[in-house]
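Colleague: Got a predicted structure plus its sequence, pasted below:
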Amino acid sequence: MPRPFPPFEPDPQARRRRFQAIPVRLLIPNIVTLLALCAGLTGIRMAIEGRMELALGAIVIAAVLDGMDGRLARMLQGTSRFGAELDSLSDFVCFGVAPGIVLYMWGLDTLGSIGWIAALAFAICAALRLARFNVMLEDPNKPDFASNFFTGVPAPMGAICVLLPVYLELVGLPRLVASPAVAAVYCLAIALLMVSKLPAWSGKKLGARVPREAVLPLFVCVALFVAVLVTWPWAVLALLTIAYLALMPLSVMRYAQLEREYLRATAAGGTEEPLAGDAPTSSPVAVDLDEGRPDRLN
C-alpha cells in the first residue's frame, strides 16, 4: 500500500542554486547604508538625552555615509533592488524622523502641539519626497539635462537645512534670533521645499573629470575644508545652509534656460541635441548610487 504522505526530497541542484554565495561587492554598499541608519538612530537618542551637538554630528555623518554608499555601489557594480529599498528606509529615518525629533527636543516642544505638528509635517514631507523620487526614476521621457537637477530639495540636504536654528544657537546667537516659533515656520518652509517641484541643482556631473594639474590643489582645498568644518562645525554648516538656500533661485533660472534650449532643439530637429555643458548620458536617469541604484541624494 502506498504511503499517504510520502517524504519530500527536494532537488539538491535546486537547493544549491538557491543558496549561492553572494559577492562581497554586493554587501559593502548595504553595510554603509546600515551604518548611516545607525548614525541616524543614534542622533535620535542623543536628542532625547539633550546632547544636541552629538545629535547634529550623527545626522551629518549619516548624510556623508548616504552620499558614499551609492558611489560605492556604482564603482563596485554592487547595485541591487534590495539596496534600493534599504536606502529609502534608511533615508526616511535619518533625514525625516531624526531631524524632526532633534528640532522638537531642541525647542519646538515649548510650542506644544504646534511644535509637534511642525516636526510631524517635516517627517511626512520627507517620506513623500523619497516616494516621489523612486517613482520618477521610471520616467522614460526625462531629458538628459534634467538628470543634473533634483525635483525639490533632496532629503539629506533638507535635513541639514532644517537644523539651521540649532546651528545658530550653538554658534552663540541668542534664541531670540531663532526662537521656537520662527523655527516652526522655518521647518514647515523647508518641508514644502522638499515636496515642491522647484529644480534643485544636484551637482552629479560636477567634477566627473578633473584636470591633472588641478588634482593637488583639489586635495589641499578638501583638506582645508575638512579642517575648517571640524574646527568650526556649526558656523560652517550654518553658512553652507544659507548659501544653498540663497542659490536656489539661480538653480531655478538655470533649469528654465536649459529647458528652453531643449524645447527649441527638439522643435527644430525633432530629436534632442546635447546641450552645452551637459555631458550626454546613456539613459534618462543616472543609475546607481543606492538603488538599482540611482544617485541618491533623494
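Modeller: Happy to help now that I have it. Residues are numbered from 1 along each chain as shown.

Colleague: Please make it C-alpha for all contacts and neighbour counts, starting now.
Modeller: OK.

Colleague: what kind of secondary structure is Ala200 in?
Modeller: Assigned with DSSP: H, G, I helix; E, B strand; the rest coil, Ala200 falls in the strand class.

Colleague: my guess is it meets Thr151, correct?
Modeller: Yes. Between Ala200 and Thr151 there is a contact at 6.2 Å, judged by CA atoms under 8 Å.

Colleague: Who has more neighbours out of these two?
Modeller: Ala200 (25 against 22; other CA atoms under 10 Å).

Colleague: And the helices in the chain?
Modeller: 12-18, 24-48, 52-76, 81-92, 98-106, 113-136, 155-162, 164-171, 180-195, 215-231, 233-269 (DSSP state H).

Colleague: closest to Pro143 out of the ones you listed?
Modeller: When the helices of the chain are compared by CA to CA, helix 233-269 sits nearest Pro143, at 8.1 Å.

Colleague: Please state the offset of stretch 252-267 from the chain centre?
Modeller: Taking the mean of its C-alpha atoms, stretch 252-267 sits 26 Å from the chain's own mean (CA atoms, centre = their mean, to the nearest Å).

Colleague: what about versus this one:
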Amino acid sequence: MRAVIPNTVTALALCSGLTAIRFAILGNWEAAVLMVLAAAVLDGIDGHIARLVRAESRFGAELDSLSDAISFGVAPALILYLWSLQSLGRFGWLVALIHALFCALRLARFNANIDREQQPHKSAGFLTGVPAPAGAGLALAPLYLWVWIEEPVLRSPPLVACWSVLVAVLMVSSIATFAPKVRLRRNIRFEAVAVLVVLVAALVSAPWPTLAVLAILYVGSIPFSVRSYRRVTQQRAATALAASAPEPPAP
C-alpha cells in the first residue's frame, strides 16, 4: 500500500499533461502551460515521496517514464503545434514529432542506463543532456515571451520550429548539465530559503516574466555546466595518472 501514494502522484502528473492538451485544443494557452508546469512539479516530488515512504519500485520508475513521455514530450509538442507550428503544414507536424520522439528517446536512454555502474556524468554530479521537464519548459519559452510581451514575431512558425528542434537536440545530446540537487551548508540555508520564497512569490505574482527569465538563465548555464564537467574530468584524469605513476626508487 505504501507504493500507492507515489504512484498516485505520478498518475496526477500524467493527468496534468493530458489536461494541458485539452486546454491547447480549446485555445487556452496559459492554462495549457500551467498544466505542463504542474506536471513538472508533481514529477519532481513523486520520487522524493517514494524514497520517504520506502516505496521505490521498478513499476514506479516505468510509470514515471511513461508519464514524462506524455507530459513533457507529447503535450508540449501538441501545444506548440496548435499554437504556431500548424501554419507550416507537414513540416510543422514533423517538428512536433521530433520533440515528442526525442523526449521518448531520452527517457528510454535513461531507463537503459539505470543499472549501469559506470555513468561518468552521474558520478560527477551532472546530468546527460537536458532533462525532460526542463526540455518541456524550454520548448514553451516562446509562448511565455509571447504572453508577456505580446510580440507577434514570437509566434512566428519558423522561429518556433527552430527553437523546438534545438531543445529536442539538447534533450538527446550527451552534454553535461547541472543536476537539480544542491547541497547547502548550514550557514547559508536561511538565505536559500529566502531565495526560494522570492522565487515562488515571483511565479505567483508575475508568472510569465519569471518563467521567461528562468528559461534564459537555464540556457545560459549550459556552457558553464560543460566547462565544470570538463574541469572535473581533467582533475580525475590527473589524479588517476598520479596514482598509476611508479614510485621513484629509494636512495
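Modeller: Arrived safely. Bear in mind the structure is a predicted one, so any value in this text is a computation, not a measurement.

Colleague: which residues does Leu138 of the second structure contact?
Modeller: Applying CA atoms under 8 Å, 6 or more residues apart in numbering, we find Leu138 of the second structure in contact with Val167, Ala215.

Colleague: which position in the first structure aligns with it?
Modeller: Structural alignment (TM-score structural alignment) places Leu138 of the second structure against Cys161 in the first structure.

Colleague: hang on, the earlier thing: for Phe145 of the first structure, find the nearest of the helices of the first structure.
Modeller: Among those, helix 233-269 sits nearest to Phe145 of the first structure (CA to CA), with 7.1 Å.

Colleague: Give me the mean distance between that closest one and the second structure.
Modeller: Superposed on the second structure, helix 233-269 of the first structure shows a mean distance of 0.9 Å to its aligned residues (mean CA distance after the TM-score superposition for the first structure).

Colleague: which bit of the second structure covers that helix?
Modeller: Taking TM-score structural alignment, helix 233-269 of the first structure hits residues 207-243 over in the second structure.

Colleague: Can you mark which positions in that stretch are buried?
Modeller: 207-212, 214-215, 218, 222, 225-226, 228-229 (16 or more other CA atoms under 10 Å).

Colleague: closest to Thr10 of the second structure among those?
Modeller: Out of these, the member with the shortest distance to Thr10 of the second structure (by CA to CA) is Leu211, at 23.2 Å.

Colleague: Burial check on the residue nearest to the closest one when sequence neighbours are not counted, number of neighbours?
Modeller: The shortest distance from Leu211 of the second structure to any non-neighbouring residue, by CA to CA, 6 or more residues apart in numbering, is to Tyr144 (6.7 Å). Neighbour count of Tyr144 of the second structure, defined by other CA under 10 Å: 25.

Colleague: give the contact list for Tyr144 of the second structure.
Modeller: Contacts of Tyr144 of the second structure by CA under 8 Å, 6+ apart are Trp208, Pro209, Leu211, Ala212.

Colleague: show me the residues around the first one that make contact.
Modeller: Contacts for Trp208 of the second structure (CA under 8 Å, 6+ apart) come out as Tyr144, Leu145, Val147, Trp148.

Colleague: Reformat those into JSON lines and put distance to Ala20 of the second structure next to each item.
Modeller: Shown next, in JSON lines, are the contacts of Trp208 of the second structure (distance: CA to CA, whole Å):
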{"residue": "Tyr144", "distance to Ala20 of the second structure": "15"}
{"residue": "Leu145", "distance to Ala20 of the second structure": "18"}
{"residue": "Val147", "distance to Ala20 of the second structure": "17"}
{"residue": "Trp148", "distance to Ala20 of the second structure": "19"}
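
Colleague: Which member of those is positioned nearest Leu12 of the second structure?
Modeller: Tyr144 (23.7 Å).

Colleague: quick one: the residue most central in space within the second structure from Ala194 of the second structure, how far?
Modeller: Nearest to the mean C-alpha position of the second structure, by CA atoms, centre = their mean, lies Ala134 at 2.2 Å. Applying CA to CA, to the nearest Å, the value for Ala134 of the second structure to Ala194 of the second structure is 23 Å.

Colleague: Ser80 of the first structure versus the aligned residue in the first structure for Leu63 of the second structure, what's the distance?
Modeller: Alignment note: Leu63 of the second structure maps to Leu86 in the first structure; criterion TM-score structural alignment. Going from Leu86 of the first structure to Ser80 of the first structure by CA to CA gives 10 Å.

Colleague: quick one, what contacts the counterpart of Leu41 of the first structure in the second structure?
Modeller: Alignment note (TM-score structural alignment): Leu41 of the first structure maps to Leu18 of the second structure. By CA under 8 Å, 6+ apart, Leu18 of the second structure lies in contact with Ile70, Ser71, Ala75.

Colleague: Return the closest of the contacts of Trp208 of the second structure with respect to Gln118 of the second structure.
Modeller: Nearest member of the contacts of Trp208 of the second structure to Gln118 of the second structure, counting by CA to CA, is Tyr144, at 38.4 Å.

Colleague: re the thing from before, top of the contacts of Leu18 of the second structure by neighbour count?
Modeller: So for the contacts of Leu18 of the second structure (other CA under 10 Å), the most neighbours sit at Ser71, 32 neighbours.
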